[in-house]
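# Fold the following for me, if possible:
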Amino acid sequence: MGCRLRTTVQVHPAVLEPAIPDLQSLQRQERENRWMDSSNYDRRHRVRNLSDLSLGDQVWITDTRSTGTVTSAHETPRFYLVSGSKGTLRRNRRNLVPMSADNSSKTLEHAAGVDPHDTSADTGQVSSEGPPGSPQTVRTRSGRTIKKPDRLDL
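Presented below is the predicted three-dimensional model:
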C-alpha cells in the first residue's frame, strides 16, 4: 500500500528523493487522532466526571475502609487531602465516597421500616395467604399463584 516495491524496473530519479512531511499538518492529524481515541474510549466505557468535594465533607475512604474529613483540595487535579484515623492522606476523588448520600439513603430505609438485613424481599421467596382453616394459596412476590405439578402429589 504505502511501501515502495523493490523491482528492477527503472523509475524516475525524482521519485527516489526523500520527502519530508509538513510538521504542522502531521501534528494536527496526530492531535485529532488522540482526541478521537479518547472520546471513543470515554463513550464506550461510560466515563463521567465525579462531583467536587468541599472543605469539611465527611467521606468514606475505600482503600483504607475508614472515614475521614476533607481538609483541602490538592494542587493536582482530582486529588484531595483527607484527615482520618490513619493521619492525613492524599487520595484521588474516585477513592472518596461522600458520606451524606449514604446516610440519607439509610435514613430513608429506616424511616420506611425496611430492615437492611432482611433479604426475603430481594430473593423472591414465596408467601402464604389465606384463612387458617382453608388450604393455603402459595403466591410469589409479584402475586402469581404457584401451582405444583400433579406428579408431586404423593
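# Only C-alpha atoms from now on, for both contacts and neighbour counts.
Will do.
# chain center to the lengthiest helix in the chain, what's the gap?
As assigned by DSSP state H, the longest helix anywhere in the chain is helix 23-44. Relative to its chain's centre, helix 23-44 lies at 25 Å (C-alpha atoms, centre = their mean, to the nearest Å).
# Residues contacting it, please?
By C-alpha atoms under 8 Å, 6 or more residues apart in numbering, the list of residues contacting helix 23-44 from outside is empty.
# Report the buried residues of stretch 69-76.
For stretch 69-76, the buried set under the neighbour-count rule, 16 or more other C-alpha atoms under 10 Å, comprises 69-73.
# same deal with stretch 76-85?
Within stretch 76-85, the residues that qualify as buried are 78-84, counting by 16+ other C-alpha under 10 Å.
# this one next, for a side-by-side:
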Amino acid sequence: MPDRPWQRIGTDLCEHDGKQYLIVMDYFSRYIEIVHLNSITSANVIGKLKNMFARWGIPTEVVSDNGGQFASTSFREFASQYGFKHVTSSPHYPQANGQAESGVKIAKRILKQPDIFLALMAYRSTPVHATGSSPAELIMGRKMRTIIPVHPDNLEPEWPNLDLARKKDAHAKLNMRTNFNLSHGARNLTSLSVGDKVRLKTDKEKHWNDKGVVVSADYRNRSYEIQTNHGIFRRNRRHILHTGDEPWESLPTQEHVIIPPVSEPPEKCLNRNIAPDSTTPNVKHNRSIDVPTNNNSSQDTRDIPSQGYKTRSGRLVTKPKYLQDYVS
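Next up, the predicted model:
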C-alpha cells in the first residue's frame, strides 16, 4: 500500500457496449475514475490523464500494460514532461497490473447500471473490505453525500485511522495471495542472471520451443528481456524455463510407458489363469499369451527387435515407436 493517496495509480482500457473507456484506480484508496474515449489513440489517452492530474495532482508512478497507447513515444514524452515514473507489466502477464485489472471489473459492473453516475458514487462512498474505509474517505478525508440520507456531522472532514487501514490492507492481501497460491499450486522460481540460456512459452502455448539468452533483468517485477532469433522479448519469470530446470512442463507430452520385466519365462504363462489384481478388478486374466519362439526363454518384451517378429499364428509384432525412443 503506498504512503499517500494518488501516489501510485494503475490504468487500463476496457470496452463496454461497443464503447471504449479509460479506467484509472488509485492503489492507496481504490478510488476509481472512468472516462469515455472517442478514440484509443495515445493523444486522447494523454489528454484524459492530464485532466485527472489537474484534479488530483501528478502521481509518482503510473502502472499500465504494454498497449500501444502506453508504449508510444508520445506517452514517454508525457511521462518525462510531467515527471512521473511509467511502469509497464510483463507481456502476457496481467497479474502484474492487478489493481487496474480489478478496476476494469468494477468499472464494467458500474457501466451496466441504469444510472452510471449514481452507481459510481455508491462505489466511491462504500467502505472497501481490504481497508475498512471508503475510497472517498481515503482520498479526500471526508465522506460523500449521496442519495442515502446522512447526518451533516458525518460529512465533516476527518481522516480515517490510516495505520489501521494499512494493517487491514496488508492482512487482506496476504489472505488473497495465500489462497491464490494454494489453489493454483504456485511456487517460488529461482532468479535468472544475464547470459543464462532459457526457453520461452506463454500460457497459450503448449511447448517450450523458443530459445534465447537473458540480456536484462528486472528483479523487482520478476521481468526479463530475452534475446532470441526472432528479436528481443520481455517476459515474466513464469514464462521462462532455465535450461537447468526440470519441471514437469518440460517433459514430452506423450507418456513414457515402461514395461516391467516378467518374473517367469513366457512359456510358463501360456494358458495359465492369472489371479486378478485388486487394482484392476474388471480385467480378464484367463487369456492365452502369444510369445515369440526364441531360444532365450527368459527374454522379456523389452528385447523385441525393432524389425519385429512373427507369432505362431503368423501375426507380425513390432515394437511401438515411442518404446524405441524412450525404452532401451
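# related to what we said a few turns ago, which part of structure 2 matches the helix or strand just after the longest helix of structure 1?
Remark: after helix 23-44 of structure 1, the chain's next helix or strand is strand 58-61, criterion DSSP states H and E. With TM-score structural alignment applied, strand 58-61 of structure 1 matches the range 197-200 in structure 2.
# which stretches of the stretch 101-250 of structure 2 form helices?
Assigned by DSSP state H, counting those that start in this stretch, the stretch 101-250 of structure 2 shows helices spanning 116-125, 135-140, 162-184.
# Mean neighbour count, the ones you listed: which tops it?
With neighbours defined as mean count of other C-alpha atoms under 10 Å, the helices of the stretch 101-250 of structure 2 peak in mean count at helix 135-140, which reaches a mean of 22.
# elements contacting it?
With contacts taken as 3 or more C-alpha pairs under 8 Å, 6 or more residues apart in numbering; DSSP states H and E, helix 135-140 of structure 2 sits against helix 116-125.
# contacting residues around the lengthiest strand in structure 1?
Longest strand in structure 1, counting residues (DSSP state E): strand 66-73. By C-alpha under 8 Å, 6+ apart, the residues outside strand 66-73 of structure 1 that reach it are 53-61, 79-85.
# Any idea how far that strand is from the middle of the chain?
Remark: strand 66-73 of structure 1 is offset 22 Å from the chain centroid, using C-alpha atoms, centre = their mean.
# what's the mean distance for that strand versus structure 2?
Following the fit onto structure 2, the mean deviation recorded for strand 66-73 of structure 1 is 0.9 Å by mean C-alpha distance after the TM-score superposition for structure 1.
# burial measure for residue 230 of structure 2, as a count.
Residue 230 of structure 2: 9 surrounding residues under other C-alpha atoms under 10 Å.
# export the helices of the stretch 101-250 of structure 2 to TSV and tack on distance to residue 310 of structure 2?
Formatted as TSV, the helices of the stretch 101-250 of structure 2 follow (distance: least, C-alpha to C-alpha, whole Å):
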stretch	distance to residue 310 of structure 2
helix 116-125	77
helix 135-140	79
helix 162-184	50
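# Which of those helices sits closest to residue 99 of structure 2?
helix 162-184 (11.6 Å; C-alpha to C-alpha).
# Would you mind finding the match for residue 119 of structure 2 in structure 1?
For residue 119 of structure 2, no residue is aligned by TM-score structural alignment.
# Would you agree residue 119 of structure 2 is in contact with residue 108?
No - using C-alpha atoms under 8 Å, residue 119 of structure 2 makes no contact with residue 108, being 11.1 Å away.
# what sits in contact with each of these two?
With contacts defined as C-alpha under 8 Å, 6+ apart, no residue is shared by residue 119 of structure 2 and residue 108.
# Can you name the residues that contact the closest residue in space to residue 67 of structure 1 that isn't next to it in sequence?
Spatial nearest neighbour of residue 67 of structure 1, chain neighbours left out: residue 60 (4.6 Å); criterion: C-alpha to C-alpha, 6 or more residues apart in numbering. Residues near residue 60 of structure 1 by C-alpha under 8 Å, 6+ apart: 66-68, 96-99.
# Noted, bye for now.
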